[in-house]
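**Student:** coords please:
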Amino acid sequence: MPGFNHIRVRKSYSRDTLMVSPVDENGVADRWADASNPHVVSAVATATIVDDECNGSLPSSHVAALGLADALRHVHILRRGPETSGGPEPRPALPGRVATHTMVRFIDLTAWNSDDAETFWRTRPIMGLLARPKGATRMVLNSSFDPRHPRLREASFSAYFLGLSEVTLIFTPYERVRSPPPSGDLMPMSAANTPTGTPTTSPRTSTDKPTRPGFITSNIPPEQRWLGMLNDLMYALSECFGGTTCRFTLVGVETIPAAALNLDPALADDWPSRRETVRKLIGRQVNFTRGVYPPQPPIPADELAHLLQDIRILTREEYRQRVGAEEFELFTMW
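**Tutor:** Just a heads-up that it's a prediction; the model follows:
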């Protein structure tokens, strides 16, 4: 196996073995070899892009994983995914030992957990506290989501940005091949449901089944979730605005339904106004969350305005033009 620039790592489906494969120009990995073989490890040791597909299926003490991680000394980008929402955070196999500048995480915020109508919408969007690669200062979070999900506005993010110098959050919408199971409990989210676009529930006709909880949300009351599905990110932003220097970029906000952001439906097709409205609401929400837990004084208006101008809010096409087609593909496609 000759040396390769881009490799993918996964656990064997049949045994407790770590497998590694080169990734071709089309993003295909189909030449798998046993990573416990020292010749294989030597061949891939110069890789600069590594895809971690283990997704927590290997313990952090796995011998082959430790050996491969220690051999990878030239990694520029470590990609992890795809991960689905809900459940405990997976244990890190590679990120805790591989040294790299950039980590890219892929997560599906509205993954189906079941075909059963009773559990169909019981999902939890989560971006948690996974171990970062050694020396990583740049984080890219690619969040795919179904814009038709009736509780998208209530999405709950758990994120941690302290110590990073650059964070890019990319939103990637998609539509399911299948239709949701029929349900009389939840209506699809739309701006017509309520004046603010808040998802609503219809009355139950039976009392023998409990109401499904939908998303697990934060402790911020609905009337103070001014940014809807982006709301909980303000916890992380407010921490970083407390004296650290970190550049934030939000990509693809134009693809999120206005109702899921608690925005006026009139802003759905007015991108410049939507961008500035989101920026102002970020400032409002950041100062609100600073007073929740643990209580912190609000950021003065002039200082906050300066910090908000440093947040880049780009369409997906604007971001593609900024970073180039190759990097855009690495950050948005698994």
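**Student:** Only C-alpha atoms from now on, for both contacts and neighbour counts.
**Tutor:** Will do.
**Student:** just checking, what packs against the longest helix along the chain?
**Tutor:** Scanning the chain for the longest helix, with DSSP state H as the assignment, gives helix 271-290. Judged by 3 or more Cα pairs under 8 Å, 6 or more residues apart in numbering; DSSP states H and E, helix 271-290 is in contact with helix 233-240, helix 301-309.
**Student:** Tell me which residues touch Met234, please.
**Tutor:** Listed by Cα atoms under 8 Å, 6 or more residues apart in numbering, the contact partners of Met234 are 282, 285-286, 289.
**Student:** Following up with a second sequence; could you model it the same way so I can compare the two?
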Amino acid sequence: MDNNKVPSLLYTGNAKSEVPILAHEQGIQTITAEPWLEISDKGLQLEGLCFDRNGDLILCEVFGGTIFHVALPDKKITRILNSHKENPAAVKIHKDGRLFVCYLGDFDSSGGIYAVDANGNKIQEIVSDIETEYCVDDLVFDSKGGFYFTDFRGYSTNPKGGVYYVSPDFQSITPVLQNLAVANGVALSTDEKTLWVTETNANRLHRIDLLEDGVTIAPFGASIPYHFTGHEGPDSCCIDSDDNLYVAMYGQGRVLVFNKRGYPIGQVLIPGRDSGHMLRSTHPAFIPGTDQLIICSNDIENDGGSWIYTVKGFAKGHHSYQFQ
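**Tutor:** Below you'll find the model as predicted:
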């Protein structure tokens, strides 16, 4: 047999990319983000983008525990505090002005949530790591002052995670959806009737329609409108004022955008992703009052830095209780 006539596989299209985009996602609107701010020249696991009442950015670094403050518009970076709890994964602003810090603990049974004032003082335990076994990754507030949080436990064949609701007085925790393989991002629709949850280790997007009590799932109200593909999976998410959902894809250097019914309508790529750089995209968030989206990522696998990137979204960010 003539070896020159043997059929041969060739790298065509994006097949040689370290994180190739699959055919069914190649046709949606695609843009590439621009660098906005370097947080560190070292690889830090950035997470938890949110804005305070002054319009300044607050974010955290998971493995080192630093909570950063970025004053706008000059983008001056300072440190608010170093978390006294292990592996903080999100920071959100309660409507009373306090910072609520979600932490993962030992990734098995010692996570929780605590609150501090704007200067990092007056610590109050909200979800105790002594009384519960959750590994809390993220939360979103509702208009009553209660909130939903995700439990980041389990793996693909051991779905121990879930999403829970904490009452406005912080006295009760009610399960909303359980048996998830690492529940991660969580977002609430503009009318507060639909809850979005990303399930990292099962590569799924959950859309949950809620009844008036905010914890009971409507009949046939829990669905999976989208199955993600690739390593590692969906991470944190946010919505805009048109109820589009923006989901960061961890390990893929991009953000996928869905309409309010869960159909993909766009994506944002992080520069360098095809060659394996800046793949740890974890969290998208809108600068309040604008359509400017920021996305944090890092290049720790290549001894690179930690950056925030930016693009414009489909609409302005939703002025929700998550950002007040």
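**Student:** Drop the TM-score for these two in here.
**Tutor:** The TM-score (TM-score structural alignment, normalised by the length of structure 2) is 0.29; 163 aligned residues with a Cα RMSD of 6.7 Å.
**Student:** quick one on the thing from earlier: could you tell me the angle between the longest helix of structure 1 and helix 233-240?
**Tutor:** Here helix 271-290 of structure 1 runs at an angle of 70 degrees relative to helix 233-240 (axes from the mean of the first three to the mean of the last three Cα atoms, to 10 degrees).
**Student:** how about TSV for the helices and strands packed on helix 271-290 of structure 1, with distance to Ala33 of structure 1 added?
**Tutor:** As requested, those are exported to TSV (distance: least, Cα to Cα, whole Å):
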stretch	distance to Ala33 of structure 1
helix 233-240	40
helix 301-309	48
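**Student:** ok, Arg80 of structure 1 to Glu276 of structure 1 distance?
**Tutor:** Counting by Cα to Cα, to the nearest Å, the separation of Arg80 of structure 1 from Glu276 of structure 1 is 32 Å.
**Student:** of the two, who's got more company?
**Tutor:** Neighbour count, other Cα atoms under 10 Å: between Arg80 of structure 1 and Glu276, Arg80 has more, with 24 against 13.
**Student:** doesn't Val104 make contact with the more buried one?
**Tutor:** Yes. Between Arg80 of structure 1 and Val104 there is a contact at 6.1 Å, judged by Cα atoms under 8 Å.
**Student:** Chain neighbours aside, what residue packs nearest to Phe149 of structure 2?
**Tutor:** Leu139 (4.1 Å; Cα to Cα, 6 or more residues apart in numbering).
**Student:** for the longest strand along structure 2, which positions count as buried?
**Tutor:** As assigned by DSSP state E, the longest strand anywhere in structure 2 is strand 217-227. Buried residues in strand 217-227 of structure 2, counting neighbours by 16 or more other Cα atoms under 10 Å, are found at 217, 222, 226.
**Student:** If we ignore the residues flanking it in sequence, what's nearest Ile295 of structure 2?
**Tutor:** Ile295 of structure 2 sits nearest to Pro284 (Cα to Cα, 6+ apart), 4.4 Å away.
**Student:** Ok, Tyr319 of structure 1 next?
**Tutor:** Val251 (6.8 Å).
**Student:** quick one, what contacts that neighbour?
**Tutor:** So Val251 of structure 1 contacts 168-171, 313-316, 319 (Cα under 8 Å, 6+ apart).
**Student:** again with Ile126 of structure 2
**Tutor:** Applying Cα under 8 Å, 6+ apart to Ile126 of structure 2 gives the contacts 112-115, 170.
**Student:** Max pairwise distance over those: which two?
**Tutor:** Gly112 and Phe170 (12.7 Å; Cα to Cα).
**Student:** Could you tell me how far the residue nearest to Phe149 of structure 2 is located from Leu210 of structure 2?
**Tutor:** Relative to Leu210 of structure 2, Leu139 of structure 2 is positioned 17 Å away (Cα to Cα).
**Student:** same for the strand or helix carrying Val257 of structure 2, what does it pack against?
**Tutor:** Per DSSP states H and E, Val257 of structure 2 falls inside strand 254-258. Applying 3+ Cα pairs under 8 Å, 6+ apart, one finds that strand 254-258 of structure 2 contacts strand 245-250, strand 264-269.
**Student:** out of those strands, deepest packed?
**Tutor:** Of these, the one with the most neighbours on average (mean count of other Cα atoms under 10 Å) is strand 245-250, at a mean of 28.
**Student:** Remind me what it packs against, helices and strands.
**Tutor:** Using 3+ Cα pairs under 8 Å, 6+ apart: strand 245-250 of structure 2 touches strand 233-239, strand 254-258, strand 283-286.
**Student:** Show me what the first one is packed up against.
**Tutor:** With contacts defined as 3+ Cα pairs under 8 Å, 6+ apart, the secondary structure elements packing on strand 233-239 of structure 2 are strand 183-188, strand 194-199, strand 245-250, strand 283-286.
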